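> What shape does this take:
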Amino acid sequence: MLTKSEESRGVAAERVALALQEEILAGRLAPGSRLGEVALAERFEVSRGPVRSALNQLADAGIVTIVPNSGARVREMGREDARALYEVRAALEAEAARLAAGQADARSGETLTQLLGQHAQEVSSHPQGAYLQGPGDRDFHIVIARLSGNPLILRYLTRELYPQLSLLRVKHRNVTGRGQAALLEHRRIAEAIACGDGEVAALLMRRHIRASWEALEAQLAAPSEESEA
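Okay, the predicted model is just below:
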């Protein structure tokens, strides 16, 4: 059983972790930025213990790197790290799509249709831009992960892979025309899920992730450009 002091430290660590994650994923803390424990403790008005715990949480999520005797920094993700991330993403999301199709009903089909209708309006407002989705239930991939009914897939995607993907999006957010292409790919995946065709849904999801990776990889060689991931 946690003491009040331990519980208070845990709450403080969670508050610091959430605030830092938001700043990192919004691009306000750039890759490579140093995250000093003393400075953060003063800023958040907590002791160094909760700060250290928060940084460890962010390191577990893959968006902070902690080097012994050097400290913590916002993670700088290279091409090979990004490639490995997308390979795992393709495997998990393809399986999520297959499982979602196996459990599809009229309600899940309506959910995806309504969601993509909202996305279509947003994409049409900047037709040559990226496909920027909102968090949680406004993210097509998270919705499918939930529809899969597999809590482990949902956990790995939302707690580990997606934060790292967001870290990539901070730097690569605007491939010309990618938004419209991604929306069309999403619609085809949704149709397969609604029809209960798991194999096709999985295949289309893999193709979608591959197209996303190819668009991102082309931008990794141009640091000044941004891409939709």
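> only C-alpha atoms for contact and neighbour calcs from this point on.
Noted.
> tell me how far the ends of stretch 133-144 are from each other?
14 Å (C-alpha to C-alpha, to the nearest Å).
> I meant to write stretch 73-85 there.
First residue to last in stretch 73-85 (C-alpha to C-alpha) measures 20 Å.
> And stretch 99-108, by the same measure?
Using C-alpha to C-alpha, the two ends of stretch 99-108 sit 12 Å apart.
> Buried residues, it. List them.
The neighbour-count check on stretch 99-108 (16 or more other C-alpha atoms under 10 Å) flags Leu99, Ala100, Ala101, Gly102, Ala104, Ser108 as buried.
> Spatially, what comes nearest to the first one if we skip its sequence neighbours?
Nearest residue to Leu99 in three dimensions, chain neighbours excluded: Ser148, at 4.8 Å (C-alpha to C-alpha, 6 or more residues apart in numbering).
> Just confirm Arg73 contacts Ala59, I think it does.
No: here Arg73 does not reach Ala59: they are 9.4 Å apart, not a contact under C-alpha atoms under 8 Å.
> one more, for comparison:
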Amino acid sequence: MADPGSAENSSGDAIAQALRAEILAGELSAGERLVEESLAKRYGVSRIPVREALARLQSEGFVTIVRHRGATVSASLIHDGHELLQVRRGLEVFAAQLAAENRGGAVARELAEIADGRSGEGSSFHELIAIASGNEQLRELLTNVNQRVGWSLGRNPETSAADHRAVAMAVRNGAAVQAAYLMDEHLRRDEQFFNDQFGT
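Next comes the predicted model:
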């Protein structure tokens, strides 16, 4: 079992990470109770970081917390993850379309660098597209959805970089339909990875 193991790691974040890993590995079963006092003893901490960890896991969909009954491992994690990835794709496609209509908006230079292969942008690409959309409400929704499904995402870095360059080029060229299509194809690959990994 995962264990934070040191005073430095005995924080809410580290405990959340350890419990998340156990849930994904099947070491903690759907519906299993997560008792604050027991977890605090296990990790050698007070109940405060445990409470923080459980709250974080609830926000990500791993844990269900019911008043007066405590926390349990979510019974619908995989189903919810699949639905959230579909929601994410719809929002990201719309963001790419708006970003292209704005020709990159406030982050046009950064997206041009990605399109030209001059930037090792990594995971910030989707945040740049959200900013480029010029729609703050859309950006906020995407942030919330991505926080909830971040655990489920995995992809070939080389494929992702090529996809990102293609979308960025379409955005830079103002090709809204193409940008939306390319983003849709990119995120369908994420969903396929999720389905292959979790058998949905």
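> Please identify which of Arg73 and Ala59 of structure 1 sits among more neighbours.
Legend: neighbour count by other C-alpha atoms under 10 Å for Arg73 of structure 1 and Ala59, higher for Arg73 (21 against 17).
> helix/strand/coil for the more buried one?
strand (DSSP: H, G, I helix; E, B strand; the rest coil).
> Contacts only, for it.
Residues near Arg73 of structure 1 by C-alpha atoms under 8 Å, 6 or more residues apart in numbering: Pro31, Gly32, Ser33, Arg34, Leu35, Val64, Thr65, Ile66.
> Repeat that for Leu39 of structure 2.
Arg47, Val50.
> residue nearest the centroid of structure 1?
Nearest to the mean C-alpha position of structure 1, counting by C-alpha atoms, centre = their mean, stands Tyr162 at 2.2 Å.
> Give me the aligned partner of that residue over in structure 2.
Mapped onto structure 2 by TM-score structural alignment, Tyr162 of structure 1 lines up with Asn146.
> ok so its match is a helix residue?
Yes: Asn146 of structure 2 sits within a helix when classified using three-state DSSP.
> where's the residue nearest to Leu99 of structure 1 relative to Ser125 of structure 1, distance?
Distance from Ser148 of structure 1 to Ser125 of structure 1, by C-alpha to C-alpha: 31 Å.
> Give me the contact list for stretch 90-109 of structure 1.
With C-alpha under 8 Å, 6+ apart, stretch 90-109 of structure 1 has contacts from 141, 144-145, 147-150, 153, 157, 189-206, 209-210.
> OK, contacts around the closest residue to Thr72 of structure 2 other than its chain neighbours?
Spatially, and ignoring its direct neighbours in sequence, Thr72 of structure 2 is nearest to Arg33 (4.3 Å; C-alpha to C-alpha, 6+ apart). For Arg33 of structure 2, the contact set (C-alpha under 8 Å, 6+ apart) comprises Gly70, Ala71, Thr72, Val73.
> Ranking by neighbours, what's the top pick from those residues?
Going by other C-alpha under 10 Å, Val73 tops the contacts of Arg33 of structure 2 with 24 neighbours.
> My guess is it contacts Phe62. True?
Yes: in this structure Val73 of structure 2 lies within contact range of Phe62 using C-alpha under 8 Å: 6.1 Å.
> Give the intersection of the neighbour lists for those two.
Ile23.
> Determine the longest helix present in structure 2.
Counting by DSSP state H, the longest helix found in structure 2 is helix 77-101.
> Next secondary structure after it?
helix 108-115 (DSSP states H and E).
> Give me the distance from that next one to the chain's centre.
23 Å (C-alpha atoms, centre = their mean, to the nearest Å).
> quick one, that helix and helix 77-101 angle?
For helix 108-115 of structure 2 against helix 77-101, the angle by axes from the mean of the first three to the mean of the last three C-alpha atoms, to 10 degrees is 110 degrees.
> whereabouts in structure 1 does the next helix or strand after helix 108-115 of structure 2 align?
Where DSSP H and E defines the elements, the next helix or strand beyond helix 108-115 of structure 2 is helix 125-132. Mapping helix 125-132 of structure 2 onto structure 1 (TM-score structural alignment) gives residues 140-147.
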